[in-house]
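Asks: I need the structure of the sequence given here:
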Amino acid sequence: MFSLSLVRQFAPFLSKLGAPSFRRMVVEWTPNQAVQKVKNISDIMHNTAQEILRSKVAAITGEHKEDSAEPACAKDLISVLCQWDCQVIHSDTTSSALSRILYMLSKHPKIQDNVRNEVREKLRERQAQGDTSGRLCYDEVTSLPLLDAVIKETLRLYPPVPFVRRTTIKERTVSYSSGDSKDSAGLSSVTIPVGTTIFISIAGSNRLKSVWGPDAKQWKPARWLGGAPASVRLPGIYGGT
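Replies: So this is what the prediction gives:
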């Protein structure tokens, strides 16, 4: 990538240059060995990913070939994610949140095992009551403390919508919160005129050490098991996500 340092300076301009087919042609005609190497790597990754997804989707949608080595009811992670993606295809925030939760659990196998055991214990309770469906209702899922903590902690650190944009319809004076900003020294508030576009950083506020403590940037579901910290004010069940 260092060999592309000069080319990368023009990337913002080239990414908006004409149609995708034209940009592709420009890349193919670029007489630079590093550019062509990256293009070939990108093509291999893209084609391989497309082939994997096609085979997984075909198995899920019933277009599975009998002579294919791909099992019709595969349980691997990609197959499961494809099934979930089909279910939440109109909600990219849901699919991205689920993917991030699975990723964080994979990085913390002990917590993953504890969550699995928590779910299995609840399923055993249902079976003892005569329910053999192997499913949990909404109230039962939300009653699992560790699973709930994992979801909340993942959404805190990695909100599907990292920021929101709003435009003021009235002039407002907003008080400064406590902080170390030199720009706010000596100022207690700021006046926001009508028609001002404001970007509110959800991801930033979710990582404030003044709110979440010195470990604000660490993924620690345990912080939710005893209830949210006193400094945290949540407007909703999953506020701040």
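
Asks: could you use CA atoms for every contact and neighbour count after this?
Replies: Noted.

Asks: now the helices for the chain?
Replies: 5-8, 11-14, 20-29, 33-61, 77-87, 92-107, 109-128, 138-142, 145-157, 202-205, 209-212 (DSSP state H).

Asks: most tightly surrounded among those helices?
Replies: helix 145-157 (a mean of 21; mean count of other C-alpha atoms under 10 Å).

Asks: now do that helix: distance to the chain's middle.
Replies: Distance of helix 145-157 from its chain centroid, counting by C-alpha atoms, centre = their mean, to the nearest Å, is 13 Å.

Asks: that one vs helix 109-128, what angle?
Replies: Calculated by axes from the mean of the first three to the mean of the last three C-alpha atoms, to 10 degrees, helix 145-157 forms an angle of 140 degrees with helix 109-128.

Asks: returning to what we had before: same list, the helices of the chain, but as TSV with distance to Phe163 please.
Replies: Listed next are these as TSV, based on distance: least, C-alpha to C-alpha, whole Å:
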stretch	distance to Phe163
helix 5-8	27
helix 11-14	22
helix 20-29	28
helix 33-61	29
helix 77-87	23
helix 92-107	13
helix 109-128	29
helix 138-142	26
helix 145-157	12
helix 202-205	5
helix 209-212	18
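
Asks: another for comparison:
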Amino acid sequence: MSSSAVILHDYLSWKLALCLFPAVYLLPRIYNGLAKLLQPLTSGLKDLPGPENKSYFMGNVGEILAGEGRTVQMGWTEKYGPVYRYHTMLGSYRLYSTDTRVLSYVVANAADFPKPSDLRDTLGVILGNGLLCVEGATHKRQRQVMNPSFGPSQIRNLSPIFFDKAQELRGILIGKMATLPENTIYQADMLAWLSRAALDVIGLAGFGYDFASLSEGSEADSLASAFNTAFGGALAPNALEMMRTLFPILQLIPDWSERTRKVKESHATMRRIGTKIIEDKKTALLAGAGGGKEAVVEKNSVKDKDLLSLLIKANIASDVAESQRMSDEEVLGQISTFIMAGHETTSTTTSWALHELTCHPEIQEKLRAELEGLPAEGATYDEVSALPYLDGVVRETLRLHVAIECTTRVAAKDHVVPTSEPFVDRKGVKRNEILVKKGDAVFFNMTHVNRLKSIWGEDALEFKPERWLSPPPKASTVPSVYSNIFTFFAGSRGCIGHRFAVAEIKILLFTLVRDIIFEAAIKPEDIETKATLITRPQLRSQPEQGSQLPMLLKLVNH
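Replies: Here you go, the predicted structure:
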């Protein structure tokens, strides 16, 4: 080919690329932006009861963000009933319902109600192509690969790791108490300590990798710091990112903000450590197959049952069907996903359990009396799991304190959703169903459902482990994968690791509460939660310090 022909070819290639750019990149984003602008006109939700629009740009979102979101929405439920809509940005409508028949319908039709694309993009900044971010056939394939890691027998096999790390944490706390002068009470931020222990647990049980987070100065410090920076930054978008969500064409404008820079740096740290974990596991599996990089791994030759071994098997085994394979990016995404889901949520929930025990010392004493029936060392997973009062404490904590308390779904096609009871719309018409049109958003608040007096009784807001001796009959109507509470969601999108989480929380509480008395270090009214993805505690008096839960610790005199 002559030089002039090459130049002409390159010119035409660039010209074709420039012509295709609007179609491939801009047009879908323009379409999505127009769909958002038109949603208030076409929505099936516009005639539902609900609050008046406070702002065309922000809708009712400003009211929710100004306080604890669930409190605002619970107030609207009292005023408008279990089925209503409120306004989001640019006047769009969002369905909110605590009607368990509505919830069950959406959960049962999960494929038709995916997460909205902007939520998936936000989560994807941290989690990559992990289980929480993907939809459809990809989600189904990933879940099928991972299901064996979370069955009852596998959790029992992993329980020695839970005990080891719980006992290590107990030893550290007792050691710190022993170094204090006489008559001095040790104060600890239990959220921070439990976060370290949970990170170690998910590292060993999930990936066969020891973060050694309970050992100060380990590489886990950089991972935890990077995760928290990326996590916090992605959930606190700046004005440009909010405008990009509303008008996707603005994604062409580069974002050079300090916040974005830190999020990118943190994400790079997470990828570096995650990639090292994967490479170490691959090397170990290849060595077990009898050779180096040229060794052939077959699925039956992979004996390890930790999550990462199964993922790597689906990544490199020669006899795994193409439809069941996972890419390197998908494997990396699962590490980030399970660090968040198996670390942040478990440590936060256990912290809330200890908080409730400091608020109710009589419950703590009753629980400790039960725990002392088993030896501090040598108790088994089955023995701890069978303790009835501990079970009630954990269930009641999970009911009242949902780590990830809300989520949003968007209808991928039109649906007529039935309700349990009739309601009256804004036109005065009694209705038994909701017209949810393609593009309409549905918002779930799991904490609100778990605190409904119509289900749990007039004492629904009280911490009462005894209620689980005889749960209310109406609880059976709540869609759930665990204990008729909405905490772990339900259906095909229900939390795959709920057994893992419950076992770890029980073993942590058994090990710590048996030998340590926990007392409040601050007044309960100083504790608040903020509307982010994970409902962490922080102090009203010290918001600049971020998430924390300080407690006073004393040694039990058995």
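
Asks: show me the one of the helices of structure 1 that comes nearest Lys170 of structure 1.
Replies: helix 202-205 (22.3 Å; C-alpha to C-alpha).

Asks: what's that closest one aligned against in structure 2?
Replies: Residues 446-449 of structure 2 are matched to helix 202-205 of structure 1 when aligned by TM-score structural alignment.

Asks: what's the spacing between the matching stretch and its chain's center?
Replies: Relative to the centre of its chain, stretch 446-449 of structure 2 is centred 15 Å away, using C-alpha atoms, centre = their mean.

Asks: need the counterpart of Val27 of structure 1 in structure 2.
Replies: With TM-score structural alignment as the criterion, Val27 of structure 1 has no equivalent in structure 2.

Asks: tell me the contacts of Val27 of structure 1?
Replies: Contacts for Val27 of structure 1 (C-alpha atoms under 8 Å, 6 or more residues apart in numbering) come out as 35-36, 39.

Asks: before we move on, back to that, any residues touching the match of helix 202-205 of structure 1, and which ones?
Replies: So stretch 446-449 of structure 2 is in contact with 70, 74, 98, 399-402, 405-406, 486-487, 489, going by C-alpha under 8 Å, 6+ apart.

Asks: most neighbours among these, which one?
Replies: Thr487 (29 neighbours; other C-alpha atoms under 10 Å).

Asks: count the residues that sit near Leu127 of structure 2.
Replies: Neighbours of Leu127 of structure 2 (other C-alpha under 10 Å): 29.

Asks: would you confirm that it contacts Glu330?
Replies: No. Judged on C-alpha atoms under 8 Å, Leu127 of structure 2 makes no contact with Glu330 at a distance of 9.7 Å.

Asks: what separation is there between Ala239 of structure 2 and Leu246 of structure 2?
Replies: Ala239 of structure 2 sits 11 Å away from Leu246 of structure 2, going by C-alpha to C-alpha, to the nearest Å.

Asks: who has more neighbours, the two?
Replies: The neighbour count for Ala239 of structure 2 versus Leu246, taken as other C-alpha under 10 Å, is higher for Leu246 (20 against 8).

Asks: mean deviation, the longest strand along structure 2 versus structure 1?
Replies: Assignment by DSSP state E gives strand 415-424 as the longest strand of structure 2. Compared with structure 1 after the fit, strand 415-424 of structure 2 shows a mean deviation of 3.8 Å (mean C-alpha distance after the TM-score superposition for structure 1).

Asks: which strands and helices lie in contact with that strand?
Replies: Applying 3 or more C-alpha pairs under 8 Å, 6 or more residues apart in numbering; DSSP states H and E, one finds that strand 415-424 of structure 2 contacts helix 100-108, strand 430-436.

Asks: turn the ones you listed into CSV, including mean neighbour count and distance to Ser385 of structure 2.
Replies: Converted to CSV, these look like this (neighbours: other C-alpha atoms under 10 Å; distance: least, C-alpha to C-alpha, whole Å):
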stretch, mean neighbour count, distance to Ser385 of structure 2
helix 100-108, 20, 29
strand 430-436, 16, 42
